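Asker: Let me see the structure of the following:
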Amino acid sequence: MAKLTIKEIAKMAGVSPTAVSFVINNREGVSEETRKRVKEVIERTNFQPSLNSRRLLLNKSFNISIVIRKTSSPFDDLFYLEIAKGLLEKSKEYGYNIVFTDIAMEDGKVVLPDIIKHEDTDGIVFFQDTEEIILNEVNKLNIPYVIADAHNMENGNNNGITTVNANYELSAYTAVCYLIENGHRDIAYISSSFVPNFYLATFEGYRKALEKAQVTIQPSWIQINAVNEESAYNCMKTILENKHKPTAVFCTTDTFAIGAMKCAKDMGFKIPEEISFIGIDDIFLSNYIEPKLSTIKIDKFRMGSLAMELIMDKIQGKKVNSVVVDSDHLVIRESVKCRNKGG
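Answerer: Have a look, this model is predicted:
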């Protein structure tokens, strides 16, 4: 049996193809009686509209582009992989395809991928901070976009830009307060200056927690050259070369914590008996390393899901506001020792 078309469904229901399209996409503009009649025909015939039919009727591509810089990949970073999974799962509810693509810079000029240049995408989700020059090129095409995990736009709606963010200052403050509550006062800090606003936010949370507890920051314990597990290992090595050793280390990502913990073990320190560790993210590896890592959970899957909801609202012309996900969810595992008397 040949596959039915929207036109044939419309003829069977005695309505226009546009009315059928409105019903399929759950849009306003048809009466309840018409909606009911069309749904009955769809159910009776087990009709599934083809993507091409929907594209022609609604003048949409039904593609959402996840755009990264050519020098990075979401598959290399467990944090962004989880955001991508949230986007992908939510996209199914809207009948949209997720397309991964990248943007390059050549001689100071933006090189847009074909899917954007030819406007074969209805919306774009950028991961992390995106340069203004890139956003300006996208604005020329009037393609709506959302930025997920934009550190330099944490207040949201910056110049009309819609973002889904975490409050990393709050995450850092929560993590360091937990260490202090467990009797730690000698607390080191490992982060990355590669993303300045992320570093500034997490350091401010770290500083505020120590200031509240009237603890002095030790400059030699501040390491900001971590970009991955290996460099975090080296940061930890620098900290442990000091005569005075910290009893705890706050790492601004779980990946940094994993690298730092490996270094401490290699140098003969017991975790958490001699040095405690806490991170931010709650990537899935945090629950499988030894000892299991205590951390601040950032719901990355939800960030992706929210980014998809926001981009769909923007495609439909709705007014949207930026969103900040919960950022103080403490996940207590095995990497922090209580040093309080009787604890």
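
Asker: use CA for all of it now, contacts and neighbours both
Answerer: Fine.

Asker: With adjacent residues omitted, what lies nearest to Thr255?
Answerer: Nearest residue to Thr255, sequence neighbours excluded (CA to CA, 6 or more residues apart in numbering): Glu229, at 5.6 Å.

Asker: ugh, typo on my part, it should be Ser220
Answerer: Ile239 (6.8 Å).

Asker: Tell me the helices and strands packed up against the biggest strand by length in the chain.
Answerer: Longest strand of the chain, by residue count under DSSP state E: strand 97-106. Other elements packing on strand 97-106 under the criterion 3 or more CA pairs under 8 Å, 6 or more residues apart in numbering; DSSP states H and E are strand 63-69, helix 78-94, strand 109-111.

Asker: how does it look with 7 Å?
Answerer: Packed against strand 97-106 by the contact rule (3 or more CA pairs under 7 Å, 6 or more residues apart in numbering; DSSP states H and E) you find strand 63-69, strand 109-111.

Asker: Next, the angle helix 78-94 makes with the first one.
Answerer: I take that to be strand 63-69. 170 degrees (axes from the mean of the first three to the mean of the last three CA atoms, to 10 degrees).

Asker: Excluding its own residues, what touches strand 63-69? List them.
Answerer: Contacts to strand 63-69, defined as CA atoms under 7 Å, 6 or more residues apart in numbering, come from residues 96-104, 121-127.

Asker: Quick check: next helix or strand after the one helix or strand Glu43 maps to?
Answerer: Using DSSP states H and E, Glu43 falls within helix 32-45. Proceeding C-terminally, helix 32-45 gives way to helix 51-58 as the next helix or strand, assigned by DSSP H and E.

Asker: how about that next one: buried residues?
Answerer: Neighbour counts over helix 51-58 (16 or more other CA atoms under 10 Å) mark Arg54 as buried.

Asker: What of stretch 29-44?
Answerer: Across stretch 29-44, burial judged by 16+ other CA under 10 Å covers 34-35, 37-39, 42.

Asker: Kindly report the same for stretch 76-93.
Answerer: 78-88, 90-91.

Asker: and of those residues, the nearest to Lys314?
Answerer: Of all those, Lys314 sits closest to Ser91, with 14.4 Å by CA to CA.

Asker: so where do the strands sit in this structure?
Answerer: Taking DSSP E to define them, one finds strands in the chain at 63-69, 97-106, 109-111, 123-127, 145-148, 163-166, 187-190, 222-223, 248-251, 276-281, 294-297, 323-325, 329-331.

Asker: Next, the structure of the following sequence, for comparison with the previous one:
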Amino acid sequence: MLKRKVRKMVTIKDIAKLANVSHTTVSRALNNSPLIKEPTKRKILEIASQLNYTPNFNAKSLVMQKSYTIGLFLTSISKGTSASFLADTIKGVNSIINQDYNLFIRGIDDYQDFSSINSQRFDGIILMSQSVHDNTFIYHVLQKGIPLVVLNREVEEDHLINILSNDSEGSRKAVEYLIDNGHRDIAIIEGTPSFKSAQKRKEGYMKALIDHNIPIKNEYSVQGNYDMESGYQAMVRLLGLKKPPTAVFCSNDDMAIGAMNAVFAQGLKVPDDLSVFGFDDIGFSQYTTPRLTTVKRPLEQISIHGAKKMLSLILGDEQEAEKILLKTELIIRDTVKRFV
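Answerer: The predicted model follows:
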């Protein structure tokens, strides 16, 4: 029976022996320490490369007291979070977090308690917060002293970095655009009730109507759940009213796409028979037929900004708490028609 030859793993001590320096010097050189002179650093890095040295992150974690893991948490991954929202969030964060860190992605609602969320497991946490129910998680993370950046939802807490878009202002501008195009019977398909974004977008909708002295009709507010199916069903309800709206503001693009399909299913046309306005500007919105008019919410940019802030916090470069508000933008395409 042939014996399998086991390849010996190269260690820092092996490199130190060949370079004729201490293993502490090797460790500092591999971690790009300014304490090591450049010629020595180059020599050590060259030897490490020739030996195909791979750092043992478990050992490194013990020495540096770091986990090399960054947590990306959402309120929920399975309930009320659209696929496009999840994809844009992960894409933005992942584009910044380099290969030195593991990215751990989870929904808060996966946990019965937060005892496993501690500084030994996470060097930092980025929270894409969608609900006030996340506050318990936020206070736990702060209490454990884990660097934290909260995205997407405004949090009344003075000791953290909070990055979000002005959803209320974006939806107000969207509804005002419908009003400027002659619409007065404007409905809203709302998002997941417990999500702050849904509340902010309805606030903007109502503010636009109030500012233009347009009566708010309860039957024109229909509940959705941020997915296409709920948008479809909500539009079926609106089309079944004795006096259907001439325009519908949808609290996200997924619901807008579902709503448009409900219009088509009844033999009607968008925007000839009914105008539709979305929110988010997901990738699919420019490829619908007709192309969806929507509010561009810089979700990927929010995620990128949050990841950069997190790395700065971990490295000790970022200390001050701040609230950063990114602007939304109207993206005018083909689903809104002037109502005469």
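
Asker: Dump the strands of the first structure into JSON lines; add distance to Arg55 of the first structure as well.
Answerer: Below are those laid out as JSON lines (distance: least, CA to CA, whole Å):
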{"stretch": "strand 63-69", "distance to Arg55 of the first structure": "10"}
{"stretch": "strand 97-106", "distance to Arg55 of the first structure": "12"}
{"stretch": "strand 109-111", "distance to Arg55 of the first structure": "26"}
{"stretch": "strand 123-127", "distance to Arg55 of the first structure": "14"}
{"stretch": "strand 145-148", "distance to Arg55 of the first structure": "20"}
{"stretch": "strand 163-166", "distance to Arg55 of the first structure": "27"}
{"stretch": "strand 187-190", "distance to Arg55 of the first structure": "49"}
{"stretch": "strand 222-223", "distance to Arg55 of the first structure": "52"}
{"stretch": "strand 248-251", "distance to Arg55 of the first structure": "47"}
{"stretch": "strand 276-281", "distance to Arg55 of the first structure": "38"}
{"stretch": "strand 294-297", "distance to Arg55 of the first structure": "39"}
{"stretch": "strand 323-325", "distance to Arg55 of the first structure": "30"}
{"stretch": "strand 329-331", "distance to Arg55 of the first structure": "42"}
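
Asker: would you turn those strands into JSON lines with distance to Asn46 of the first structure and mean neighbour count?
Answerer: Listed next are the strands of the first structure as JSON lines, based on distance: least, CA to CA, whole Å; neighbours: other CA atoms under 10 Å:
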{"stretch": "strand 63-69", "distance to Asn46 of the first structure": "25", "mean neighbour count": "21"}
{"stretch": "strand 97-106", "distance to Asn46 of the first structure": "22", "mean neighbour count": "15"}
{"stretch": "strand 109-111", "distance to Asn46 of the first structure": "44", "mean neighbour count": "14"}
{"stretch": "strand 123-127", "distance to Asn46 of the first structure": "30", "mean neighbour count": "23"}
{"stretch": "strand 145-148", "distance to Asn46 of the first structure": "35", "mean neighbour count": "26"}
{"stretch": "strand 163-166", "distance to Asn46 of the first structure": "38", "mean neighbour count": "28"}
{"stretch": "strand 187-190", "distance to Asn46 of the first structure": "57", "mean neighbour count": "26"}
{"stretch": "strand 222-223", "distance to Asn46 of the first structure": "61", "mean neighbour count": "20"}
{"stretch": "strand 248-251", "distance to Asn46 of the first structure": "54", "mean neighbour count": "27"}
{"stretch": "strand 276-281", "distance to Asn46 of the first structure": "43", "mean neighbour count": "28"}
{"stretch": "strand 294-297", "distance to Asn46 of the first structure": "43", "mean neighbour count": "26"}
{"stretch": "strand 323-325", "distance to Asn46 of the first structure": "38", "mean neighbour count": "17"}
{"stretch": "strand 329-331", "distance to Asn46 of the first structure": "45", "mean neighbour count": "18"}
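
Asker: And those: which comes nearest Leu310 of the first structure?
Answerer: Using CA to CA as the measure, strand 145-148 is the one of the strands of the first structure that comes nearest Leu310 of the first structure, at 7.2 Å.

Asker: Tell me who's in contact with the counterpart of Ile302 of the second structure in the first structure.
Answerer: Correspondence of Ile302 of the second structure to the first structure, assessed by TM-score structural alignment: Met303. Remark: with contacts taken as CA under 7 Å, 6+ apart, Met303 of the first structure is in contact with 83, 164, 325.

Asker: Repeat that for Ile331 of the second structure.
Answerer: By CA under 7 Å, 6+ apart, the neighbours of Ile331 of the second structure are 293-296.

Asker: Apply 10 Å and report the result again.
Answerer: By CA atoms under 10 Å, 6 or more residues apart in numbering, the contact set of Ile331 of the second structure is 174, 277-281, 286, 292-296.

Asker: Kindly report the same for Asp186 of the first structure.
Answerer: Neighbour list for Asp186 of the first structure: 179-180, 210, 215-218, 221, 244-249 [criterion: CA under 10 Å, 6+ apart].

Asker: and those as CSV, adding distance to Val30 of the first structure?
Answerer: Below are those laid out as CSV (distance: CA to CA, whole Å):
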residue, distance to Val30 of the first structure
Leu179, 59
Ile180, 61
Leu210, 60
Val215, 65
Thr216, 67
Ile217, 65
Gln218, 67
Trp221, 65
His244, 73
Lys245, 70
Pro246, 67
Thr247, 66
Ala248, 63
Val249, 60
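
Asker: which among these end up buried?
Answerer: If we count by 16+ other CA under 10 Å, those have these buried: 179-180, 210, 215, 217, 221, 246-249.

Asker: Next step: those residues restricted to helices.
Answerer: Residues of these located in helices (DSSP state H): 179-180, 210.

Asker: picking that back up, any chance of the buried residues of stretch 76-93 of the first structure in JSON lines, with distance to Ala10 of the first structure too?
Answerer: JSON lines is the format used below for those (distance: CA to CA, whole Å):
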{"residue": "Leu78", "distance to Ala10 of the first structure": "46"}
{"residue": "Phe79", "distance to Ala10 of the first structure": "46"}
{"residue": "Tyr80", "distance to Ala10 of the first structure": "43"}
{"residue": "Leu81", "distance to Ala10 of the first structure": "41"}
{"residue": "Glu82", "distance to Ala10 of the first structure": "41"}
{"residue": "Ile83", "distance to Ala10 of the first structure": "39"}
{"residue": "Ala84", "distance to Ala10 of the first structure": "37"}
{"residue": "Lys85", "distance to Ala10 of the first structure": "36"}
{"residue": "Gly86", "distance to Ala10 of the first structure": "35"}
{"residue": "Leu87", "distance to Ala10 of the first structure": "33"}
{"residue": "Leu88", "distance to Ala10 of the first structure": "31"}
{"residue": "Lys90", "distance to Ala10 of the first structure": "29"}
{"residue": "Ser91", "distance to Ala10 of the first structure": "27"}
